Each structure stands twice: as C-alpha cells, then as structure tokens.
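[1] Let's see this in three dimensions:
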Amino acid sequence: MSSTQVEVIENHRENAEVYTDPLICMQKCLQLLDEINLPRGIFPLEDIVEAGRNHETGFIWLKQKKETDHYFKKIKRTVTYAVEVTSFVEDRRLKNITGVKTKELSFTVNVSDIWIKDPKSNKITFAIPSGIKRTFPVSAFEEEEIKKRK
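    A predicted model of the protein is given here:
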C-alpha cells in the first residue's frame, strides 16, 4: 500500500465507531453484511481483534490476528485475507477493497470490488483493479461456509 493510500485510510478512521472485543467485532461484521445485503460468508475471518466503521464515508475495516486463507468449495477458489481488510460500503457493494487476494490462473490478484447488481439473479461479481471480473452464485458465500470451518 502506498503512503498516499495509508493517509487516505487514516483520514476515514476519524469519527468512526471502533470495536475491539472479538465477539462484538464478529457481530458487527455480520450485521454490516446483512445491512448492505451481501452474503455473511464473504468475510470468513477468524480472530477479529478490531472492527471499525465510519458511517459518514462508508469506510469499514476489519483486523484479525493473522492473515487467513479460506477455500470456497463451491467456486473452487482460495481467497487470502490480510491482517487488515478495508473497504467502502454501499447497498449490495464493497468497493476499493484492500487486503483480499485470490489466484487467477497462476497469478495472485487483489480483489478491488464486490457487488450484487440484481438480487434476483442470485449472482455476485468480483473485480480486480484492471477491470477483469468474475461472477459466481451467491450461495457459494453463504454463512454455512463459516460454520463449516469451526
């Protein structure tokens, strides 16, 4: 991350709600996903130690104890979540995401945006900064994915 990106992120932390109790962090994460109409399994993070949200700017962040890899069986993809994941949220959308990577062919790429354009389609789209995108069934990211890990 460039120093400019770090500065922009730090500015969005001002006036944010911040939680450090692991149980409350997980509750806030799930509550946020419900609120913005994205599947609860999109962030299968473990050991969340900090969660924050700036309601004015839509900026959120989640910090976990260590980087985690999660294999989504239904789409046959492993996604890596950094110690800190950040994003701006809107209804059915996460944009300008940092801290989320996946492998395409033999390359590791950053995921920059996630959205559900039409809820009736039951499809969720993931994009990388170059504009390349992939669409998958929403069911691949349902909460059951989280429960299977425990």
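[2] make it CA atoms for all contacts and neighbour counts henceforth
    Noted.
[3] ok, longest helix in this structure?
    Scanning the chain for the longest helix, with DSSP state H as the assignment, gives helix 22-35.
[4] Let's compare: structure for the following, please.
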Amino acid sequence: MAENEGGIVKKGHEEGLKMAVSLLEEFGLPGGLLPLANVIEVGFVRATGYMWIVQQKKVEHDFKMANKVVSYGSDINAYIETKRIKKLRGVKAREMMMWPPVTEIREDDPPTGKIHFKSLAGITKTFPVQAFAFGQ
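    Predicted structure coming up:
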C-alpha cells in the first residue's frame, strides 16, 4: 500500500499552502514552519498522519529571529502528529558550512515557548516558537 493512499490532495499553490498551514495549526505547530513557494500539490492521510508537499523548485528561507537559513526541497514528506513532525524528508538547515537534513521538529507539550529541530546527525537545536510564526 502506498503511503499516500486514501489521502486528501489539494492542487495548486493557494489551496496547497492553505492546507499545509491549516495542518500545522491543527497539530499545534507554528504556521510559518513551511514557507512554501509555487506549490504543485499538498496531501495528507489522516489515518497515518502522512503528509507530502510537492513544489516546483527548492526554496531557501531565512528565519531572521532564529538566525537560521532553511532549505525546503521540491519533495517534502513527513508524519505529523500533535506538536511533532517526524521522519521528515526534504528539509535541511544550514549549520556552519554544511546542510544536515532535519528529521524531526518537536514543540514542547505542555508549551514552554520552545521548539526543537533534530538533524540526521543527532544534533538538536532549540529556538523560540515565535521565530517560526506565520510571516516570519
């Protein structure tokens, strides 16, 4: 069975972005975590929490409050649950001269105002949640 089987799919930038932001909000995550551009498709399988995003090309975004540049690939997928995104693929954050993949994003529950990004190398970075609010 394909991971995306039985998923809700939204096509096009406006509908796709709206769906991505509403999923982040529904699961208690900051709406600005996915600054997407030229979205082709966003999908979500409620039964498993599997989410995928296809955009025309890679996007780099500078989260100024966190002083962090993040790269979002043309294919992004993950499993989303309350306050957490896990098994994330397609997102990298610049660390010094390297771009390690981000594999998990977790917000403290109960909330402390902190959000944690874990990379493939096992490194976890913590930032204020508001650094990833919509429009940052």
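[5] So for the longest helix of structure 1, what gets flagged as buried?
    For helix 22-35 of structure 1, burial by neighbour count (16 or more other Cα atoms under 10 Å) applies to 22, 25, 26, 28, 29, 30, 32, 33.
[6] What is that helix packed up against?
    Here helix 22-35 of structure 1 touches strand 48-54, going by 3 or more Cα pairs under 8 Å, 6 or more residues apart in numbering; DSSP states H and E.
[7] equivalent range in structure 2 for the strand it packs on?
    Strand 48-54 of structure 1 corresponds to residues 39-45 of structure 2 when matched by TM-score structural alignment.
[8] follow-up on the earlier one: pull up the aligned stretch in structure 2 for the longest helix of structure 1.
    In the comparison with structure 2, helix 22-35 of structure 1 aligns to the range 13-26 (TM-score structural alignment).
[9] superposed on structure 1, where does the matching stretch end up, distance-wise?
    Superposed on structure 1, stretch 13-26 of structure 2 shows a mean distance to its aligned partners of 0.9 Å (mean Cα distance after the TM-score superposition for structure 1).
[10] need the contact list for residue 95 of structure 1.
    87, 88, 89, 112, 113, 114 (Cα atoms under 8 Å, 6 or more residues apart in numbering).
[11] Apply 10 Å and report the result again.
    58-59, 86-89, 111-115, 126-127 (Cα atoms under 10 Å, 6 or more residues apart in numbering).
[12] Check the alignment and tell me where it lands in structure 2.
    Correspondence of residue 95 of structure 1 to structure 2, assessed by TM-score structural alignment: residue 86.
[13] Go ahead and confirm residue 127 of structure 2 touches residue 118.
    No. The pair residue 127 of structure 2 and residue 118 fails to qualify as a contact (Cα atoms under 10 Å) at a distance of 11.6 Å.
[14] what sits against residue 102 of structure 1?
    Residues counted as contacts of residue 102 of structure 1 (Cα under 10 Å, 6+ apart) are 69, 70, 77, 78, 79, 80, 81, 108, 109, 110, 111, 128.
[15] Just list the residues touching the closest residue to it other than its chain neighbours, thanks.
    Closest residue to residue 102 of structure 1 apart from its sequence neighbours, by Cα to Cα, 6 or more residues apart in numbering: residue 79 at 4.6 Å. By Cα under 10 Å, 6+ apart, the contact set of residue 79 of structure 1 is 42-44, 68-72, 100-103, 108-111.
[16] Give me the buried entries from those residues.
    Buried members of the contacts of residue 79 of structure 1, counted by 16+ other Cα under 10 Å: 42-44, 68-70, 72, 100-102, 109-111.
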